[in-house]
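Asker: quick one: sequence and predicted model below, then my questions.
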Amino acid sequence: MSDAELKDAVAAVLPRTIEDLKALVAIESISASAAHDRQVRASADAVVALLAEIGCPDVRIVSEGGKPAVIGHFPAPEGAPTVCLYAHHDVQPTGDEALWTSPPFAATERDGRLYGRGAADDKGGIAAHLAALRAFEGKPPVGVTLFIEGEEEIGSPSLRTILQQHSDALRADVYVIADSGNWAVGRPAFTTTLRGMADCVVEVATLDHALHSGVFGGVVPDAVTALCRLLATLHDDAGNVAIAGLREAPPTDLPDAGDQIRAEAGLLDGVQQLGDGNVFDRMWNKPSVSVLGIDAPSVRDAANALLPVARAKVGLRVAPGDDAHQALAALRAHLEQHAPWGARVRVTDGEVGQPGVVPFEGPVCELAAEAMASAYGVEPVFMGIGGSIPMIADFQEVFPDAVVLVTAVGDPDSRQHGVDESLHLGDFARAATAEALLLAKLGDAASRASE
């Protein structure tokens, strides 16, 4: 099949695949919520049904103490490599559904985009894999393993066990991780660096019971004020992270684009960006720290009282080349050492995920770049991302001889994890086409090598 014929084949299966994507979006597979466990299982079952429908001869659900994942396998023709196509079927919580323009679990097309929770992250990745396989009528020119995880949005706690317990089923020559972001609409990217993540809960205590704020105010520190003062020490006045012991990655050679990032982020007029230096270094190559939540009375429920205890969840993004466990230790030490007014501070460690460096070199990567350029009509960008995909490091460690490619269906306007998440349908078509072209090119290369 020529490239032109393959592009036509992908285009022919896209309408049906988009309908299947809409059906997947309708399943509320929120892995962070135990109340949604049945929906997470239903989502895995739906993926199994879709793979069976396209003729996958070996498809099953696996679970090693965590949420259900799906493994499907198309055997490799003689002499051909095996490619593992990864995506995840679990999604983030929706937040306040009243803020969504359309219901988050009713996929809705508007202005060339498909809106819904998971449309881009990462059920769109599942659909891109389906479209590529359907273009070959379920008979790809290389071996293909589908690995559709069910707990990526909660840090993939059982992934390492799955990779070890099912290593024979998941072993491949190439891994395509369709879970990152593109540079822009119409401009694809391969992700080559990723920040890691670590978080903790910090508790500040100043009293053994609440006190009248008028009687004791001005003498006795309340826990909420002490917590705010502690959290303020995490940054310097310019917004740079002020935690000692954290590492930075080498700087990027991309030109600064602060205005572009301001527009993409939707910063309000007059609000300054944090930190110093190239904006891409600040997002990709330097650590960042954020306050993710605070336990304190709401304004509605507030009383005139000095509170004895307050808590906050603090999230740290770890620069490529650093170690997430050491970074978490540095965050813990900072919080413990900067307690204001002698307040008692207790830190409880949370999730940890390692940063990643994904080399892009060798013949497989060259073919991937060719496929991407052919599908999009422009050369791909090689970029980092500030978000974390810790399981990439797991793939690299368990299968050290394989090539890992980190691709995307989403773009900066997709609002993954946010309100009105969406998928650009034109880019979705191009992503599916690029994947199909890569499989074809790998098959052709294997055929030529065997002649």
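Answerer: Good, I have the coordinates.
Asker: okay, CA-based contacts and neighbour counts for the rest of this
Answerer: Will do.
Asker: state the distance from residue 26 to residue 87.
Answerer: 17 Å (CA to CA, to the nearest Å).
Asker: now residue 65, nearest residue through space, not along the chain?
Answerer: Nearest in space to residue 65, with sequence neighbours left out and distances taken as CA to CA, 6 or more residues apart in numbering, is residue 158 at 6.6 Å.
Asker: could you give the number of residues near that neighbour?
Answerer: For residue 158, the neighbour count with other CA atoms under 10 Å is 18.
Asker: do the same with residue 34
Answerer: As a burial measure, residue 34 scores 10 neighbours (other CA under 10 Å).
Asker: again, but for residue 227
Answerer: 25.
Asker: so it: helix, strand or coil?
Answerer: Assigned with DSSP: H, G, I helix; E, B strand; the rest coil, residue 227 falls in the helix class.
Asker: can you pull the contacts of it?
Answerer: When contacts are counted by CA atoms under 8 Å, 6 or more residues apart in numbering, residue 227 touches 203, 204, 310, 311, 312.
Asker: dump these to TSV, plus distance to residue 432, secondary structure and neighbour count.
Answerer: Listed next are these as TSV, based on distance: CA to CA, whole Å; DSSP: H, G, I helix; E, B strand; the rest coil; neighbours: other CA atoms under 10 Å:
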residue	distance to residue 432	secondary structure	neighbour count
203	47	strand	22
204	50	strand	27
310	48	strand	21
311	45	strand	21
312	41	strand	21
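Asker: let me know the closest of those residues to residue 184.
Answerer: Taking CA to CA as the measure, residue 184 lies nearest residue 312 of those, at 34.4 Å.
Asker: separation between that closest one and residue 232?
Answerer: As judged by CA to CA, residue 312 and residue 232 stand 12 Å apart.
Asker: before we move on, the earlier item: redo the contacts of residue 227 as JSON lines? Include distance to residue 140.
Answerer: Formatted as JSON lines, those follow (distance: CA to CA, whole Å):
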{"residue": "203", "distance to residue 140": "54"}
{"residue": "204", "distance to residue 140": "57"}
{"residue": "310", "distance to residue 140": "56"}
{"residue": "311", "distance to residue 140": "53"}
{"residue": "312", "distance to residue 140": "50"}
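Asker: use this one as the comparison:
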Amino acid sequence: MTAHPIEETVAALLPRAKAELTELVAFRSVADPAQFPPSECEAAAAWVADALRAEDFQDVAVLDTPDGSQSVYGFLPGPAGAPTVLLYAHYDVQPPLDLAGWETPPFELTERDGRWYGRGTADCKGGFIMHLLALRALRANGGVPVGVKVIVEGSEEQGTGGLERYAEAHPELLAADAIVIGDTGNFRAGLPTVTATLRGMTMLRVQVDTLAGNLHSGQFGGAAPDALAALIRLLDSLRAEDGSTTVDGLAADADWRGLEYPEEEFRNDARVLDGVELIGHGSVADRLWARPAVTVVGIDCPPVVGATPSVQATARAQISLRVPPGQDAAEATKLLTAHLQAHTPWGARVSVEQVGQGQPFQADVTSPAYTSMAQAMRVAYPGEEMQASGMGGSIPLCSTLRELYPEAEILLIGLSDPDARIHAVNESVSPLELERMSVAEAHFLVNYARSRKDAGERSAR
């Protein structure tokens, strides 16, 4: 079968895409000044802005958002009367975590075993490169048939809401007929997938105080209230015996209806050790996509090395709560806060600080844009049909865009297949998936422009 010119163009552009992704990955763009200097994010934003200008985008701007981060915007005009499509990605990344666990440096793109490794390769610097590849392929084959807006966020991983607040203050900026969020991924490499739902999230810091200062455990232990022990008991109250999330007043029994996730596949994807049970009950899809999930993402306490025999006066933890569609993240935050306050033992003093929040999202997969995407994915993945899955993670901007532009169709695609190991050490992207998804996005833009034109002609008759 003869390849379509779009496929040929994307394949020819892949070496350039690798070189660009190598440059972008090199920026240590973690949007937390306590870990990396803000200049790293600023340099990444400038790189993205220059890339848009090189593609003849207009009105390119580096936007200072209310949380102190920067987002990059650009507009590429389309033919007269054509619809406008917003393409989203983010250039900020998760911290590298355990440097010793990386087989190659996290901020150096390295190819091995058919994949490109480095922090942000899949989540989500690769998503921006995917958008560029799709647009370049169209420009080389007749032109881009829609108006295109691009927004590349600078603090998505922190969940601090900078772009959401900016969009609310400037609602005309991101207005579009369709929105493609390039920050999810295929359920399995080679299986074209759109993400139909996202869990929302709330992030809290809880601190427990019991003493005016640390005490000698031999002299005072057994009667003096240990703040770290109190915190451990408090955190344990958030889980049932089987590991299910239990927050007072928060429903946790919804069922998922859609693509299922076989347990053995999940165990393999999650690299669960032999003999270790999964937590929770119901299907894996129920637990990942339809129910709330609490995770203790960090604890401030003395490390084992250098620890002294002391009763701890204070202890602190950061808690993430994923909130499924159908539940309100703000209400979940109130319930979680009340639960923590009610379950703190021994009359210990407890304080709770909210550090991030985002609402869940549910897409209408029956909309015309999804039909256009399904057609595009058949071309990019011959012999495969588009699937719809959920995603346990959060993209807070989606709910903001839904509220601002209720008529816009929002699609979620991307490069984060299970082997990508996003948010973990040794994150990677499949160059074949980058190629295929870029082809799919290019064909989607063609299909969507045609469908909107056909719909307009029918309504004019």
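Answerer: Received the coordinates, thanks. Small disclaimer: the values here were computed from a predicted structure and weren't measured.
Asker: picking up where we left off before, neighbour-wise, which of residue 26 and residue 87 of the first structure wins?
Answerer: Taking other CA under 10 Å, residue 26 of the first structure and residue 87 do not tie; residue 87 has more neighbours (27 against 20).
Asker: pretty sure the more buried one is in a strand, no?
Answerer: Yes. Using three-state DSSP, the secondary structure at residue 87 of the first structure is a strand.
Asker: would residue 435 of the first structure count as being in a strand?
Answerer: No. Applying three-state DSSP, one finds residue 435 of the first structure to be helix, outside a strand.
Asker: strands of the stretch 201-350 of the second structure, residue ranges please.
Answerer: Along the stretch 201-350 of the second structure, the segments classed as strands by DSSP state E, counting those that start in this stretch run 215-216, 293-300, 310-311, 314-323, 349-358.
Asker: could you identify which of those strands is most buried?
Answerer: Compared across these, strand 314-323 shows the largest average neighbour count, a mean of 23 (mean count of other CA atoms under 10 Å).
Asker: where along the first structure do the helices fall?
Answerer: Along the first structure, the stretches classed as helices by DSSP state H are 3-25, 37-53, 123-135, 159-165, 167-170, 213-216, 223-232, 258-265, 279-280, 324-337, 363-376, 391-398, 425-450.
Asker: which stretch among the ones you listed comes nearest residue 192 of the first structure?
Answerer: Minimum separation from residue 192 of the first structure across the helices of the first structure (CA to CA) falls at helix 391-398, 10.8 Å.
Asker: in the second structure, point out the residues matching the closest one.
Answerer: Alignment of helix 391-398 of the first structure against the second structure: residues 397-404, by TM-score structural alignment.
Asker: give me the mean deviation of the matching stretch from the first structure.
Answerer: Overlaying the first structure shows stretch 397-404 of the second structure at a mean distance of 0.6 Å from the equivalent residues (mean CA distance after the TM-score superposition for the first structure).
Asker: gap between that stretch and the chain center?
Answerer: Chain-centre distance of stretch 397-404 of the second structure: 15 Å, with CA atoms, centre = their mean, to the nearest Å.
Asker: ok, now stretch 228-240 of the second structure?
Answerer: Distance, stretch centre to chain centre, for stretch 228-240 of the second structure: 28 Å (CA atoms, centre = their mean).
Asker: sorry, back to before: format the strands of the stretch 201-350 of the second structure as CSV; extra columns: distance to residue 339 of the second structure.
Answerer: Shown next, in CSV, are the strands of the stretch 201-350 of the second structure (distance: least, CA to CA, whole Å):
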stretch, distance to residue 339 of the second structure
strand 215-216, 29
strand 293-300, 12
strand 310-311, 25
strand 314-323, 13
strand 349-358, 11
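Asker: of all those strands, which lies closest to residue 174 of the second structure?
Answerer: strand 349-358 (18.5 Å).
Asker: residues touching the closest one, excluding its own?
Answerer: Applying CA under 8 Å, 6+ apart, the external contacts of strand 349-358 of the second structure come out as 158-161, 200-210, 329-330, 337, 341, 344, 394-397, 399.
Asker: now with 6 Å, please.
Answerer: 159-160, 200-209, 396 (CA atoms under 6 Å, 6 or more residues apart in numbering).
Asker: now swap in stretch 109-129 of the second structure and tell me
Answerer: Contacts for stretch 109-129 of the second structure (CA under 6 Å, 6+ apart): 22, 89-91, 93, 106-108, 182-183, 415-416, 427-430.
Asker: could you rerun that using 7 Å?
Answerer: The contact list for stretch 109-129 of the second structure, computed with CA atoms under 7 Å, 6 or more residues apart in numbering, reads 17, 21-22, 24-25, 89-91, 93, 96, 104, 106-108, 182-183, 414-416, 420, 422, 426-431.
Asker: stretch 376-385 of the second structure now?
Answerer: Residues outside stretch 376-385 of the second structure that contact it (CA under 7 Å, 6+ apart): 191, 192, 386, 436, 439, 440, 443, 444.
Asker: let's see it at 8 Å
Answerer: Counting by CA under 8 Å, 6+ apart, residues outside stretch 376-385 of the second structure touching it are 190-192, 374, 386, 436-437, 439-444, 447.
Asker: next, the buried residues of it.
Answerer: 376, 377, 378, 379, 380, 381, 385 (16 or more other CA atoms under 10 Å).
Asker: now do the counterpart of residue 358 of the first structure in the second structure against residue 271 of the second structure, distance only.
Answerer: Under the alignment by TM-score structural alignment, residue 358 of the first structure pairs with residue 363 in the second structure. Per CA to CA, residue 363 of the second structure is found 30 Å from residue 271 of the second structure.
Asker: quick one, which of the two is more surrounded?
Answerer: Counting neighbours by other CA under 10 Å for residue 363 of the second structure and for residue 271 shows that residue 363 has the greater number, 18 against 9.
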